[in-house]
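>>> can you look at this prediction? I've put the sequence above it.
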Amino acid sequence: MKNLIPIALTLVILLFSSCSETQTNNYATFDKYANSKNFEKGWIPSFVPKDAHNISETHNIDNNIIFGKFSFTNRTLINGFVLNSDKISNDSLQSIISSITTPSKPTWFKTDAKRPLIGKANNFIIICDTTNLKLLFLHQ
């Protein structure tokens, strides 16, 4: 009987540690994302263009924090971003990011683009790297 207690405790600890509320999803193309079960859940902004590729998102179900990114080819996304988003400063962005504890900021969420466009649209903070045609997004 004494041998069963450590085994039972180990199983309980393993069970609770495997119940993470943080999930990560990756999609090679917009079509793969659009055909996934996650399309309607709102973890990726509705303005993601159909030419988006290398789409990744990490979200926490408990606090609704989302980190995401995608690459794109059509530069008209940049023009729409410039016209339709409320600009925020890089200092404000860094302050917001540093205040988030869960989920942890993914290693691919790099905000070091040269002269990024930073704004807010549809409840997402957007960091647009106009040189490399990549867009990062954060929902808080």
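Structure received.
>>> please make it C-alpha for all contacts and neighbour counts, starting now.
Will do.
>>> all strands for the protein, in order.
Along the chain, counting by DSSP state E, strands occupy 22-29, 53-60, 66-71, 86-87, 117-121, 124-129, 134-139.
>>> and of those, who's closest to Thr102?
strand 53-60 (6.9 Å; CA to CA).
>>> list of residues touching that closest one?
With contacts defined as CA atoms under 8 Å, 6 or more residues apart in numbering, strand 53-60 is touched by 21-30, 43-44, 65-72, 102-103, 106.
>>> now it: buried residues?
Going by neighbour count (16 or more other CA atoms under 10 Å), the buried part of strand 53-60 is 53, 55-60.
>>> name the nearest of those residues relative to Thr76.
Nearest to Thr76, judged by CA to CA, of the buried residues of strand 53-60 is His53 at 15.7 Å.
>>> and the closest one, how far from Asn26?
Remark: distance between His53 and Asn26 (CA to CA, to the nearest Å) = 10 Å.
>>> just the buried members of the contacts of strand 53-60?
Using 16+ other CA under 10 Å as the burial test, the contacts of strand 53-60 include 22, 26-27, 29-30, 43-44, 65-72, 103 as buried.
>>> let's bring in a second model and compare:
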Amino acid sequence: MRHYIFFLFLIIFSACSNTTHREFDTYKDVQQQGYLQNGWIPLIMPIDAYQIKEVHDLDLNYTFGMFRYSSIQIFSATFDTIQHYPLESIKSYIKEINRPPQPMWFIDIDKSAESSLESKKWNDFKFIVDKKNKTVYYVF
């Protein structure tokens, strides 16, 4: 009987998760699906973005995301105007997030060479920019 109760509890608990995962091949896919308007992906994402991933929790209002970009010129036109933000502040913010869990594809700041990273903030989005790999990670 205990096993049935545990199994039932597990099913109910799993069904109550408000964590959503999304992946898009290109910026155009994000636009066509109307996903920019919901606030989980930053509106300042460059138009040449690709391999876009995002996971968020509706209850706690936290988001992890990432995308890659092709053109340094297109990327720099927007991101060079955004204010810098301390990387240590982003690390602290990430440690506060308990749900959704940090995805495997999200950057491990402690294992990355900080000299190749830039950290920025736009509205509530905090960005970790890896220009060497043309990849942007963000949290909200």
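Cool, got the structure. All of these numbers come straight from a predicted model, not from anything done at the bench.
>>> export the strands of the first structure to CSV and append columns for distance to Ala8 of the first structure.
Formatted as CSV, those follow (distance: least, CA to CA, whole Å):
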stretch, distance to Ala8 of the first structure
strand 22-29, 26
strand 53-60, 29
strand 66-71, 35
strand 86-87, 53
strand 117-121, 48
strand 124-129, 44
strand 134-139, 39
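>>> for these, which one sits closest to Ile78 of the first structure?
Comparing the strands of the first structure against Ile78 of the first structure with CA to CA, the closest turns out to be strand 124-129 (7.5 Å).
>>> can you list the neighbours in contact with that closest one?
By CA under 8 Å, 6+ apart, the residues outside strand 124-129 of the first structure that reach it are 45, 78, 111, 113-120, 134-140.
>>> what's the angle between that strand and strand 117-121?
If you take axes from the mean of the first three to the mean of the last three CA atoms, to 10 degrees, strand 124-129 of the first structure sits at 160 degrees to strand 117-121.
>>> any idea of the angle strand 124-129 of the first structure forms with strand 66-71?
Strand 124-129 of the first structure and strand 66-71 are oriented at 30 degrees to each other (the same axes, to 10 degrees).
>>> average gap between strand 124-129 of the first structure and the second structure?
Strand 124-129 of the first structure, aligned to the second structure and superposed, deviates on average by 0.7 Å (mean CA distance after the TM-score superposition for the first structure).
>>> please state the offset of that strand from the chain centre?
Mean C-alpha position of strand 124-129 of the first structure versus that of the full chain (CA atoms, centre = their mean, to the nearest Å) differs by 11 Å.
>>> buried stuff in it?
124-129.
>>> how about stretch 25-35 of the second structure?
26-27, 30, 35.
>>> ok so, going back, now, of the contacts of strand 124-129 of the first structure, which are buried?
For the contacts of strand 124-129 of the first structure, a burial check counting by 16+ other CA under 10 Å picks out 45, 78, 111, 116-120, 134-139.
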